[in-house]
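# give the three-dimensional model of this entry:
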Amino acid sequence: MVSAAAALETLNPFDPSLLSDPWDYYRRVRERAPVYREPNTGIFLISSFSAVSTVLRDWERFSNRFARAMGGLGQPPPEVMEVAKHGYPPVDTMLTADPPEQKRFRKLVNKAFSAKRVDTLEAHVEEIARQLVERIEGRGRAELLSEFAQPLPLTLIAEQLGAPREDLALFRKWTDGFVAQLSGVASLPAQVEAARLIVEFQHYFAARIEERRKQPHDDIISDIVHAQVEGEHSLDVTEMLSILQQLLVAGNETTASAIVEGVWLLIQHPAQLARVQRTPALIPNLVEEVLRLATPTANMWRLCTQDSEIEGTKIPAGSMCMVRFAAANRDPAQFPDPEGFDVERANAAEHLAFGMGIHHCLGAALARKEMNVAFRTLLGRLDGFALDAAAPAPRHKPSILLWGFDSLPITYSRRSS
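The predicted structure follows:
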């Protein structure tokens, strides 16, 4: 546990214990300066709502091509590099690209994640959620993350990618590998295992790509393999794999985390839970408030490409910046009583959980749909939610970029009709 009295300058923002409970640190940094140069690393922490919004709107000064620049923060250990060499090299595509390349990549998959397309999936999402709840509702207890929150979005994204349901366990393992890699605090054995899983993912999908070249299906892989945008060359395998990797992680991990966070928040605030149960029309706003208060993509990197100044702080060209969505979403200048959980908050949807500007989350409409269906199904079928006192207390996984529980064991009863 990090001491609340410790001076900011003495704290390591990447300390796992701080990452597992970062809220006091976020607040103190934001109050010290909306743009704060962390003295031990030289990284600029962007924490206020207004400063984060400025950075997100200005991709020319604050580039998403941060992956290669991060080499200055430390190369992977030799043991990890030895495993990774058996796979495909990383390349910049959607999340780690800027226009015009970024627009070309996004155009390949925009249709699959459009609001119009997502609306056609609602009945199917409801059916998956119903099946998952029916498996657990008679038991009175469940581990909500692995038994409901993960399988729901994972099934959807696997179907979008044209994978059979029997491969869902593989998709979960691969997601865990990518999440460990993104955490920035994994042990060496965990890093090596993550590299092995990523290589396994790459070879699996490289084979699927070759299959779709010969025999296209109605899925995203076929769209990517056979697409040519505005007369440009087709994507190569490394670019396709990069896109598929981003779709897999963004398409299930963050949504699962948000669903679990929402149930945990409702358990912690029984009056808010009762309010939503009485008035299910509040569920869409519940979704927005959960995304604001428990932002699953807590932070993201940007590379400053030219000397800049934001809210009185100078940022030299070449500086690495950490854009703190989670801190911005608790900024009192934007959200009154920002630490409070209010399912009727008037401006909850103004959050930055999905980013802003050209890099606004591609899957935002699908994530919102899945969360709405998840809460409608859980609150419509179950009642009496509580943490399972017989199970270990849930903990947040330490991660530089993501925010989520390692599990959520709960008890409940069937809701009377």
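# CA atoms for contacts and neighbours, from now on please.
Fine.
# which residues in this protein form strands?
Per DSSP state E, the chain carries strands over the ranges 35-37, 44-46, 62-63, 141-143, 299-304, 308-310, 313-315, 320-324, 382-387, 409-414.
# list the residues that contact the spatially closest residue to Lys103 that is not a sequence neighbour.
Leaving aside its sequence neighbours, Lys103 sits nearest to Met94 (Cα to Cα, 6 or more residues apart in numbering; 7.9 Å). Going by Cα atoms under 8 Å, 6 or more residues apart in numbering, Met94 touches 102-103, 105-106, 243, 246.
# what is the most widely separated pair among the residues you listed?
The largest separation in the contacts of Met94, counting by Cα to Cα, is between Lys103 and Gln246 at 15.2 Å.
# make TSV from the contacts of Met94 and add neighbour count to it.
Below are the contacts of Met94 laid out as TSV (neighbours: other Cα atoms under 10 Å):
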residue	neighbour count
Gln102	18
Lys103	17
Phe105	23
Arg106	17
Ile243	22
Gln246	16
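# related to what we said a few turns ago, got a markdown table for the strands of the chain, with mean neighbour count and distance to Asp342 too?
Putting the strands of the chain into a markdown table (neighbours: other Cα atoms under 10 Å; distance: least, Cα to Cα, whole Å) gives the following:
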| stretch | mean neighbour count | distance to Asp342 |
| --- | --- | --- |
| strand 35-37 | 22 | 28 |
| strand 44-46 | 26 | 25 |
| strand 62-63 | 24 | 33 |
| strand 141-143 | 18 | 25 |
| strand 299-304 | 22 | 23 |
| strand 308-310 | 13 | 31 |
| strand 313-315 | 16 | 33 |
| strand 320-324 | 25 | 22 |
| strand 382-387 | 19 | 18 |
| strand 409-414 | 19 | 22 |
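# nearest to Pro398, of those?
Comparing these under Cα to Cα, the one sitting nearest is strand 299-304, at 12.4 Å.
# helices and strands around the closest one, which ones?
The contact analysis (3 or more Cα pairs under 8 Å, 6 or more residues apart in numbering; DSSP states H and E) places strand 299-304 against strand 62-63, strand 320-324, helix 325-328.
# Proceed likewise with the subsequent sequence, for comparison:
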Amino acid sequence: MTDQLDALIARDQEAIGCPYPIFSELRQESPIHFSDKLGAWVCTRYDDVMEVLHDTDRFSSLSPTGPRDGRNGFALAMEELAKDPEMAQYFETFLANAANAAVLLNADPPEHRRQRKAVNRAFRPSRLKGMEPMIEQVTIDLLEPIREKAEMEVVSEFAVGLPMTIIAKALGVGIDDLDTFKKWSDDLVMPVGNPDPSIDKVRDYLISLKGFNEFFGNLLIERRTNPTEDIISDVATAEVNDEELNDAEMLSMLQQFLVAGNETTTKLLTNLIHRLAVDSELEDKLRSNPDLIDNFIEEGLRYEAPVGGLFRMAKEDTKVNDVEIKAGEHLWVIYAAANRDPEIFDNPDDFLVDRENAREHLAFGHGEHYCIGALLARKEARIAIQLLLANIENIQLIEEKNKYEYEESFVLRGLKELHVSYDVIV
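Down below sits the predicted model:
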């Protein structure tokens, strides 16, 4: 069990590709298990995960991506790069603002509540409802070249472009710079679940952080005086009790919105299309009963959570499931494990499109830090699947092209490529 968990943390491709047997064994034998390799407790039962997520008095979100071990690969690479005079300007950015701001994902109450209240309007249902025609048009535009062929690579040709374009439009930036935004997003999310990156990847991270902050910092200044109907304007003009957000908070928020607004939805769309290709009967079920599409998405989130789980830190000596946790120790609360807990979900390793309690999954977290963009992600996925099924059919895997390689993260789980064939609906 320990060896398998260590393999997952080490980002072994086989373990990342199918971590669920590891989670199942942990849940049965050691549901609150300390990992020496991770330097944290691993939490796999649904009820335990829910307990930790909801108790903000005992558990902090200040380090949601895990223990900040000063001797891991990221820290060592930073030490080495700090010796390079040419990198000084990038370290200045890292130390000065968004990299260190406790905001939303990595903030505790009451700051988290203040920040969330300030930007809730950016994701209000009426705003997202108004985005539906835009989401439909973006999807149609992406499907146009797909209709001219008989096969596609799902990630690069569809699953990246859709959420990347939508979050750019929602933020209020031009889509001509999508490649740059995607580069920034990939570089900024790189440390998540990847504690031992190469020095080149850490250099790219620092360079992208500076580029992001300069670009969006200028836009924030502009939108403070000339706001429009977009997320950047909402953030730039946000106030709670006559108190504005500071620059570091605003930049960190926009960074989280850009990254979370595309990375997780890309993985969700890829997983859903993979499921359609694996189960040939699903297409007909969804076409004959379109109302099932929403539950198809929820079951997809339960079955393969794009975010495997995040971390919490104990604020005090406490217990979870009768296991003693010391103040300062971290817990990896694994959504993907909770989502397959047989105490909650019958036949959890089966994909059941009509599962009645599929929406009880924890793919978007739960409690105080429930994903602020969950409604947008669901809306994008629903429109994407509806239009996909209206344009192509008989989706099948092209096995000779598929290597089934996953991104190098034990927290984020997504295929690098997925090749499928299909017939175009005339």
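# please state their TM-score.
Scored against TM-score structural alignment, normalised by the length of the first structure, the superposed chains reach a TM-score of 0.93; 410 aligned residues with a Cα RMSD of 2.0 Å.
# rebuild the helices and strands packed on strand 299-304 of the first structure as CSV, extending it with distance to Tyr36 of the first structure.
CSV is the format used below for those (distance: least, Cα to Cα, whole Å):
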stretch, distance to Tyr36 of the first structure
strand 62-63, 16
strand 320-324, 10
helix 325-328, 13
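# Ala129 of the first structure is nearest to which of those?
Set against Ala129 of the first structure and scored by Cα to Cα, those come closest in helix 325-328, at 27.7 Å.
# which strands and helices sit next to the closest one?
Checking 3+ Cα pairs under 8 Å, 6+ apart, helix 325-328 of the first structure ends up next to helix 23-32, helix 49-57, strand 299-304.
# so what touches it?
Here helix 325-328 of the first structure makes contact (Cα under 8 Å, 6+ apart) with 23, 26-27, 30, 47-50, 52, 292-295, 297-300, 352-353, 355.
# cool, stretch 28-46 of the first structure as well?
8-9, 12, 47-48, 51-52, 310-311, 313, 315, 319-324, 327.
# what lines up with Cys406 of the first structure in the second structure?
Actually, residue 406 of the first structure is Asp. It isn't Cys. Structural alignment (TM-score structural alignment) places Asp406 of the first structure against Lys416 in the second structure.
# its match and Glu407 touch, don't they?
Yes - assessed by Cα atoms under 8 Å, Lys416 of the second structure is found in contact with Glu407 at 6.0 Å.
# I'd like the distance between Arg208 of the first structure and Thr96 of the first structure.
24 Å (Cα to Cα, to the nearest Å).
# which one of those two has more residues nearby?
Looking at Arg208 of the first structure and Thr96 with other Cα atoms under 10 Å, you find the greater number of neighbours at Thr96, namely 19 against 16.
# alignment lookup: the more buried one to the second structure.
Using TM-score structural alignment, Thr96 of the first structure sits opposite Asn106 in the second structure.
# ok, Thr155 of the first structure - how many residues close by?
Using other Cα under 10 Å, Thr155 of the first structure has 21 other residues around it.
# that one against Asp167, yeah?
No - using Cα under 8 Å, Thr155 of the first structure is not in contact with Asp167; the gap is 9.7 Å.
# looking at the helices and strands packed on strand 299-304 of the first structure, which is closest to His203 of the first structure?
So among those, strand 62-63 is nearest, using Cα to Cα, at 29.9 Å.
# give me the mean deviation of the closest one from the second structure.
Aligned to the second structure and superposed, strand 62-63 of the first structure gives a mean residue distance of 1.0 Å (mean Cα distance after the TM-score superposition for the first structure).
# which other residues reach that strand?
Strand 62-63 of the first structure is contacted by residues 55-56, 97-98, 302-305 when judged by Cα under 8 Å, 6+ apart.
# what do you get for stretch 227-239 of the first structure?
Under the contact criterion Cα under 8 Å, 6+ apart, stretch 227-239 of the first structure has outside partners 88-93, 104, 107-108, 206, 209, 224-226.
# what of stretch 415-426 of the second structure?
Identification of contacts with stretch 415-426 of the second structure by Cα under 8 Å, 6+ apart yields 147, 149-156, 267, 270, 274, 277, 390-399, 401-407.
# what subset of these is buried?
The neighbour-count test (16 or more other Cα atoms under 10 Å) applied to these identifies 147, 151-155, 267, 270, 274, 277, 391-398, 404, 406-407 as buried.
# wait, Glu79 of the first structure sits on Ala194?
No - Glu79 of the first structure is not in contact with Ala194 according to Cα under 8 Å; the separation is 11.5 Å.
# who has more neighbours, those two?
A direct count of neighbours by other Cα under 10 Å for Glu79 of the first structure and Ala194 places Ala194 higher, at 26 against 13.
# and that one, what's its match in the second structure?
Per TM-score structural alignment, the equivalent position to Ala194 of the first structure in the second structure is Tyr205.
# state the distance from its match to Pro145 of the second structure.
For Tyr205 of the second structure, the distance to Pro145 of the second structure (Cα to Cα) stands at 33 Å.
# go on, Glu380 of the second structure?
To Pro145 of the second structure, Glu380 of the second structure is 19 Å away according to Cα to Cα.
# the two: which is more packed in?
Set Glu380 of the second structure next to Pro145 and count neighbours by other Cα under 10 Å: Glu380 wins out with 21 against 11.
# what's the counterpart of the more buried one in the first structure?
Using TM-score structural alignment, Glu380 of the second structure pairs with Glu370 in the first structure.
# could you do Glu132 of the second structure as well?
Structural correspondence for Glu132 of the second structure with respect to the first structure (TM-score structural alignment): Glu122.
# show me what contacts the residue nearest to its match when sequence neighbours are not counted?
Of all residues not flanking Glu122 of the first structure in the chain, Lys369 sits nearest, at 7.1 Å (Cα to Cα, 6+ apart). Neighbour list for Lys369 of the first structure: 118-119, 122 [criterion: Cα under 8 Å, 6+ apart].
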